[in-house]
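Visitor: Sharing a sequence plus its predicted fold:
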Amino acid sequence: MNIVVLAGGISTERDVSLISGQKIYQAIKGNGHHAVLLDVFLGYEGDISHIFEDDINWEAQVSGIKETNPDIEKVKAMRPDWEKNFFGPNVIAICQKADVVFMALHGENGENGKIQACFDLMGITYTGTDYVSSALSMDKGLTKDIFRQYGVPTPQGFRLKKGEKEPEEVTFPCIVKACCGGSSVGVSIAGNEEEYEAAKAEAFKYDKEAVVEQYIKGREFSIGLLEGKALPIIEIAPKQGFYDYKNKYQAGSTVETCPADLTPEQTKQMQAYAEKGFAALRLKNYARLDFMMGENGDMYCLEANTLPGMTPTSLLPQEAAAIGISYEQLCEKLIAISLKK
């Protein structure tokens, strides 16, 4: 098949996306497909007549993930016309030539449903869920409302617009996060009023709304799902602090155990909640849901990730490997189940 791996963009998760894209590109090339690794924002300005046959070094644009967020303003400066058209040169035309577009995008404009809606209108086949479930899952406040409605336990909390007064008293410690962020960018733990104000300021750097929720002290888990069925659970234990941007993407920063050390009953219950959350958000094909387990054993679903990371240290590939699915096989499976829709 001719496959475009779409990555990059201008979200705070740009670097993660490019590394995911590179890994996917290498895998599907190794599987015998013709592939293009395309930055959705920067595009490609060369001749696209034989884009899938041309010998182009697509990986030259990819660098390692740094400990800090990428310089998005620097990226935007590379395309002065970007406000008129989010898509870089020839992006749509190249995607229209593909049998399928493998979505390796993360964060805003990759997981909020806008690109998916555009592709639907243009008849472009892509991996992952559709635009409606993408939009629902991107909004953490709305996700929590849906979880509650469908009986999926989630931490208590509220959403807050910038400049608005809190609708209820804040209990410390608490978590403050950007409403539509990802990779734990704009997420802070606040133990007092001073830290809370700083946490709000940090969240509002990335979004006009924030979610404030109870802090759950305990163990952290994540569950990938393929076609709505839960994979083995992975436990995440950062060596320092919480599972923030640095701990997610710097090798050796976190101890990850899959399958997680849970009783059979706990495993069954958490996987059931994950499958229920997947269905409640109307997710399709594949996704990943994150959980906390309190010290008393209570489980809480935090959020859904509609395009899980596919870097060498990402969780979904580790969970698939636990049941004998290699990275290359996982890429093929994600393509196959997405082509069914």
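Guide: Received the coordinates, thanks.

Visitor: Please make it C-alpha for all contacts and neighbour counts, starting now.
Guide: Fine.

Visitor: List the contacts of stretch 161-169.
Guide: Residues outside stretch 161-169 that contact it (Cα atoms under 8 Å, 6 or more residues apart in numbering) are 158, 160, 204, 208-210.

Visitor: Strands along the stretch 1-150 of the chain, start to end?
Guide: Using DSSP state E, counting those that start in this stretch, the strands of the stretch 1-150 of the chain run over 2-7, 34-39, 100-103.

Visitor: what's the shortest one packed up against?
Guide: What it means is strand 100-103. Contacts defined by 3 or more Cα pairs under 8 Å, 6 or more residues apart in numbering; DSSP states H and E place strand 100-103 against strand 2-7, helix 327-339.

Visitor: Provide a list of residues in contact with the residue nearest to Ser253 when sequence neighbours are not counted.
Guide: Residue nearest to Ser253 in three dimensions, not counting chain neighbours: Asn247, with 5.0 Å by Cα to Cα, 6 or more residues apart in numbering. For Asn247, the contacting residues are 238, 253-254, by Cα under 8 Å, 6+ apart.

Visitor: Let me have these in CSV, adding neighbour count as columns.
Guide: Output for the contacts of Asn247, formatted as CSV (neighbours: other Cα atoms under 10 Å):
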residue, neighbour count
Pro238, 17
Ser253, 16
Thr254, 20
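
Visitor: Sort out which of those residues are in strands and list them.
Guide: Using DSSP state E, the members of these that fall in strands are 238, 254.

Visitor: on that earlier part again, buried deepest among the helices and strands packed on strand 100-103, which one?
Guide: strand 2-7 (a mean of 25; mean count of other Cα atoms under 10 Å).

Visitor: here's the one I want to compare it with:
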Amino acid sequence: MTKKIAVLLGGNSSEREISLMSGKAILNALKKSNINAFGIDPLQFPLLYLKKYGFTKIFIALHGKGGEDGILQGVLEYLNIPYTGSGVLASSITMNKFITKNIWKENNLPVCPHYLLRKKDFIKKNHAKIKQQILKLNLPIFIKPNCTGSSLGISKVNNINYIFDAIEKAFIYDTSVLFEKYIEGTEFTVGILHNKVLPPIRVEPINSFYNYQAKYYSNSTQFFCPSGLDYKKEKELSKIALDAWNIVECSGWGRIDVILDTKDHFQLLEINTVPGMTSHSLYPMAAKKIGLSFQDLVLKILNLTDK
């Protein structure tokens, strides 16, 4: 039977725009490899019909809610169609930054101090308590939606007077918000492909942090691969990233973001189980360093579903 591949792209999350860019790039790569592939947007096609229309494999290119949070994975498990990336449990855990960090911390992996605020608790009588919790972390801090990617809704706050504006901005994207101590240092991103660590990339944005614009549109952000770390430090980073990956039972492919602080210690930030695959994306850049073209990379990710 000829394989019929659905590339799921778009969707209704706040990361729809990036998902469309990633999905189209993946679809083009599959077609260049003479794969019988079709782009499917769940907003226009009921997912329960995937089996009915003869799709035998799914390449997930949906970012954010409905793509990376285990819901889609559960539907595909029910339909018994193989799919790319992590399973239901790992996807649902890692979509939640707060839960992921707590699991890492329980397993003695390095994470920076953090605090969670739920929307139902963001009421006037709690404002003084919220301020107090934030001041315990020491300014500056990051305020970010707990279950959103692509740096959407994130703010770096240096002044206590601006925290409530930043919280309200984050609540646009999610019903819980993460406060995270700002760690001065250098950001690295580490791709993982079938339990193998790809060459780490050092990220140097021109802005104060690696925000949405810097990730997907700016040409001024600088990326370094090789990362500039010495052999021993790069081995340490690779081990931390792989341990973080395995502890939450991720599989297939993904990316972990890490900060190297000014005391030369790594701090884990988050996991992305469906990394961007756009022209500005870092995952294909790392794969290229080990000799995988974009087309080869897409095929390798797809073929991991055969295991």
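Guide: Nice, I can see it. Since we're looking at a predicted model, the values are computed, not measured.

Visitor: What value does the TM-score take for this pair?
Guide: In this superposition the chains share a TM-score of 0.92, using TM-score structural alignment, normalised by the length of structure 2; 294 aligned residues with a Cα RMSD of 1.3 Å.

Visitor: picking up where we left off before, of the contacts of Asn247 of structure 1, which is the nearest to Gln266 of structure 1?
Guide: The shortest approach to Gln266 of structure 1 among the contacts of Asn247 of structure 1 belongs to Pro238, at 21.6 Å (Cα to Cα).

Visitor: Against Tyr217 of structure 2, how distant is the residue mapped onto that closest one from structure 2?
Guide: Residue pairing (TM-score structural alignment): Pro238 of structure 1 is matched to Pro205 of structure 2. Distance, Pro205 of structure 2 to Tyr217 of structure 2, using Cα to Cα, to the nearest Å: 12 Å.

Visitor: what do you get for Leu76 of structure 2?
Guide: From Leu76 of structure 2 across to Tyr217 of structure 2, the span is 32 Å (Cα to Cα).

Visitor: about what we covered before: would you mind measuring from the match of Pro238 of structure 1 to Asp121 of structure 2?
Guide: Taking Cα to Cα, one finds Pro205 of structure 2 at 34 Å from Asp121 of structure 2.

Visitor: Now for Lys74 of structure 1: which residues touch it?
Guide: Residues near Lys74 of structure 1 by Cα under 8 Å, 6+ apart: none.

Visitor: And it, what's its match in structure 2?
Guide: Lys74 of structure 1 maps onto nothing in structure 2, by TM-score structural alignment.

Visitor: Report the separation between the counterpart of Met138 of structure 1 in structure 2 and Leu8 of structure 2.
Guide: Using TM-score structural alignment as the criterion, Met138 of structure 1 maps onto Met95 of structure 2. As judged by Cα to Cα, Met95 of structure 2 and Leu8 of structure 2 stand 18 Å apart.

Visitor: before we move on, what about Ile81 of structure 2?
Guide: Distance, Ile81 of structure 2 to Leu8 of structure 2, by Cα to Cα: 13 Å.

Visitor: residue ranges for the helices of structure 2, please.
Guide: 16-32, 71-79, 88-95, 97-106, 127-137, 163-171, 212-216, 231-247, 282-289, 294-303 (DSSP state H).

Visitor: helices or strands next to the last one in the packing?
Guide: Judged by 3+ Cα pairs under 8 Å, 6+ apart, helix 294-303 of structure 2 is in contact with helix 16-32, helix 282-289.

Visitor: so where is the longest one in structure 1?
Guide: Under TM-score structural alignment, helix 16-32 of structure 2 corresponds to residues 14-30 of structure 1.

Visitor: average offset between that stretch and structure 2?
Guide: Here the mean offset of stretch 14-30 of structure 1 against structure 2 after fitting is 0.5 Å, by mean Cα distance after the TM-score superposition for structure 1.

Visitor: buried residues in that stretch?
Guide: Across stretch 14-30 of structure 1, burial judged by 16 or more other Cα atoms under 10 Å covers 14-25, 27-28.

Visitor: got it, and stretch 241-256 of structure 1?
Guide: 242-249, 253-254, 256.

Visitor: what's the span of it, first residue to last?
Guide: In terms of Cα to Cα, the two terminal residues of stretch 241-256 of structure 1 are separated by 15 Å.

Visitor: Same check on stretch 240-252 of structure 1?
Guide: Start and end residues of stretch 240-252 of structure 1 are separated by 11 Å (Cα to Cα).

Visitor: Can you name the residues that contact the residue nearest in space to the middle of structure 2?
Guide: For structure 2, the residue nearest the mean C-alpha position is Asn272 (2.2 Å; Cα atoms, centre = their mean). Taking Cα under 8 Å, 6+ apart, we find Asn272 of structure 2 in contact with 94-95, 149, 254-256.

Visitor: ditto for Leu116 of structure 2
Guide: Going by Cα under 8 Å, 6+ apart, Leu116 of structure 2 touches 98, 146, 176-179.

Visitor: quick one: which of those residues has the most company?
Guide: Greatest neighbour count in these, by other Cα atoms under 10 Å, goes to Val177: 29 neighbours.
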